[in-house]
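Enquirer: just coords:
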């Protein structure tokens, strides 16, 4: 494993189809662009088609021969997830890469179209349902992979099975931490069950639009300026932040269930490498329970059951 792996090291992706959620900005945009540069056909999946069109233009200006398509996907709406999967099944005979990248962070209390707490519903349940609905397409392609983007903030998360939707108590950062821990439990359980590879990644501390949205939501110009200064000083670029996802998606022979993050400064910056999540992320009983609850909440079941598929 090279310690200084970059996007230039991505193997040729010609003939492969990739879906990147939240590909209209930030890490998703960089991920989509670099996969397209490597030859993949990239489905730019995002909620706002106007922003998505701008992203497609941005990618094409950097990669003139990029093979791209734009599709609407709102992970906070299970009907939108189903419709997206139906379009994919009509237009493609298989899927090689699914990058579960989109997410919201530390937002005020709210609910999705289906009544779920917004962070748990968008970051975890939306991607769970999407992966389930695309699982047959992924199974149809040899060497296919799913990469689910988590965060170092999974370390403050706890899966509160008695209050998954934070109805009794809501704290925005703890709810975010729960959703990011759920991402890891799902990614590792998916790898145990699926006939394809499942991986998790985290970008470290990257300068993205998520950071800006959180600080602007405080309404404090002082906080906004302070965080902006800290981010400019210590955060790595979006290009570096996208490398763990790209590595997880394309590095040859990577063991299934690997968690990829930056190799430097307490995993906050650096080049991609295999890292270790906090212990609760590897709790298989919690992972099975979360899987079952997620199936019930989303009404999405996967076309496989367990390790016999490996």
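Expert: Yep, it's here. Quick caveat: nothing in here was measured; it's all calculated off a predicted structure.

Enquirer: rest of the way, CA atoms for contacts and neighbours
Expert: Will do.

Enquirer: tell me where the stretch 51-200 of the chain has helices.
Expert: Per DSSP state H, counting those that start in this stretch, the stretch 51-200 of the chain carries helices over the ranges 78-91, 118-119, 127-139, 172-193.

Enquirer: include mean neighbour count and distance to residue 271 when you put these into CSV, please.
Expert: Below are those laid out as CSV (neighbours: other CA atoms under 10 Å; distance: least, CA to CA, whole Å):
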stretch, mean neighbour count, distance to residue 271
helix 78-91, 16, 33
helix 118-119, 29, 28
helix 127-139, 23, 26
helix 172-193, 25, 20
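
Enquirer: now render those as JSON lines, adding distance to residue 158.
Expert: JSON lines is the format used below for those (distance: least, CA to CA, whole Å):
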{"stretch": "helix 78-91", "distance to residue 158": "24"}
{"stretch": "helix 118-119", "distance to residue 158": "14"}
{"stretch": "helix 127-139", "distance to residue 158": "18"}
{"stretch": "helix 172-193", "distance to residue 158": "5"}
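
Enquirer: figure out which of these is closest to residue 259.
Expert: helix 172-193 (8.5 Å; CA to CA).

Enquirer: for residue 232, which of the helices of the stretch 51-200 of the chain is the nearest?
Expert: Of the helices of the stretch 51-200 of the chain, nearest to residue 232 by CA to CA is helix 172-193, at 21.8 Å.

Enquirer: another one to put next to it:
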């Protein structure tokens, strides 16, 4: 990590897991870190544990009104935005605006937040995706997944594929606006976190925790690709993940993405649909 003194970083979902590890690393490097979290008490506890220059602000990515309030209250320079927060495994759950909870939080929430904050961003936006994007499909006829039953992998995969398509189209638009801001992506590999275990059967949670202890890397190691993407001189739209076999663990490096995640036609279409669903457009005026 280079010295981050004088820089401001926003990390969504920074109360635990990879998000907390990411925020902690930035804080220890000298940055002023804003923990953008739904539960501010948990945020305060996390901030106290990490030390350094920290601040906690309320943000519910499953509520567009909360996202707008967060962005409207922002009056300062923002060097780096880390779109880290994510949910998984909530079958049938919806956001306050009626979207599938995974697609609405993981993609639409960060889509709206990024564009509303973009006029303040000076350096880059890093969006945390997942190797699960390879199993995803963008169901344009049923983005909210309300028309039929769906499996965990299908819903989570769609949201993570949407993350990568968003990164791609955001970078294209930033380039078109002659902006020096860069859009990048990262993924943590297989990290020992509580993602996907909330509300699940006790046996499933126990099995997931055992697998995590045996095979997963720590949250601190899982944060390395995000930290690398946020601090190294990389081309826009770069995707950083672990260098180990299967990209499950290891040191951060440039990794590939699926052909679906590289489709410019799909990325533009998803952007246009996301604008209609959120009522939020590209953060820079290109007229």
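Expert: Okay, I see it. Model, not experiment: these values are computed from the prediction.

Enquirer: how alike are these chains, TM-score-wise?
Expert: The TM-score (TM-score structural alignment, normalised by the length of structure 2) is 0.95; 281 aligned residues with a CA RMSD of 1.4 Å.

Enquirer: ok so, going back, right, and the helices of the stretch 51-200 of structure 1 - which one's nearest residue 216 of structure 1?
Expert: Ranking the helices of the stretch 51-200 of structure 1 by proximity to residue 216 of structure 1 (CA to CA) places helix 172-193 first, at 14.4 Å.

Enquirer: mean shift of the closest one relative to structure 2?
Expert: With mean CA distance after the TM-score superposition for structure 1, helix 172-193 of structure 1 departs from structure 2 by a mean of 0.7 Å once superposed.

Enquirer: residues in structure 2 aligned with that helix?
Expert: Across structure 2, the stretch matching helix 172-193 of structure 1 (TM-score structural alignment) is residues 152-173.

Enquirer: translate residue 110 of structure 1 into the numbering of structure 2.
Expert: By TM-score structural alignment, residue 110 of structure 1 lines up with residue 93.

Enquirer: now do residue 58 of structure 1
Expert: Match for residue 58 of structure 1 (TM-score structural alignment): residue 49.

Enquirer: so how far is residue 24 of structure 2 from its match?
Expert: Here the criterion is CA to CA, to the nearest Å. By it, residue 49 of structure 2 lies 9 Å from residue 24 of structure 2.

Enquirer: what do you get for residue 64 of structure 2?
Expert: Residue 64 of structure 2 sits 27 Å away from residue 24 of structure 2, going by CA to CA.

Enquirer: what of residue 91 of structure 2?
Expert: Counting by CA to CA, the gap from residue 91 of structure 2 to residue 24 of structure 2 is 32 Å.

Enquirer: out of those two, which sits in the more crowded spot?
Expert: Taking neighbours as other CA atoms under 10 Å, residue 91 of structure 2 and residue 24 compare with residue 24 leading, 23 against 15.

Enquirer: correct me, but the more buried one touches residue 50?
Expert: Yes - between residue 24 of structure 2 and residue 50 there is a contact under CA atoms under 8 Å: 5.2 Å.

Enquirer: spell out, range by range, the strands that occur in structure 2.
Expert: Ranges of strands within structure 2 are 8-12, 32-37, 53-58, 78-83, 121-128, 182-186, 239-242, 252-254, based on DSSP state E.

Enquirer: with distance to residue 225 of structure 2 as added columns, please give those strands in TSV.
Expert: Shown next, in TSV, are these (distance: least, CA to CA, whole Å):
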stretch	distance to residue 225 of structure 2
strand 8-12	14
strand 32-37	18
strand 53-58	22
strand 78-83	12
strand 121-128	9
strand 182-186	6
strand 239-242	5
strand 252-254	5
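
Enquirer: which positions in structure 2 sit opposite stretch 148-162 of structure 1 in the alignment?
Expert: Going by TM-score structural alignment, stretch 148-162 of structure 1 lines up with residues 127-141 of structure 2.

Enquirer: how about the matching stretch: buried residues?
Expert: Using 16 or more other CA atoms under 10 Å as the test for burial, stretch 127-141 of structure 2 gives 127, 128, 129, 130, 131, 132, 133, 134, 135, 136, 137, 138.

Enquirer: distance between the ends of it?
Expert: End-to-end distance for stretch 127-141 of structure 2, by CA to CA: 25 Å.

Enquirer: before we move on, what about stretch 227-242 of structure 2?
Expert: 12 Å.

Enquirer: same deal with stretch 255-262 of structure 1?
Expert: For stretch 255-262 of structure 1, the end-to-end distance is 17 Å (CA to CA).

Enquirer: now do the buried residues in stretch 240-252 of structure 1.
Expert: Buried residues in stretch 240-252 of structure 1 (16+ other CA under 10 Å): 240, 241, 242, 243, 244, 245, 246, 247, 248, 249, 250.

Enquirer: great, nothing more from me.
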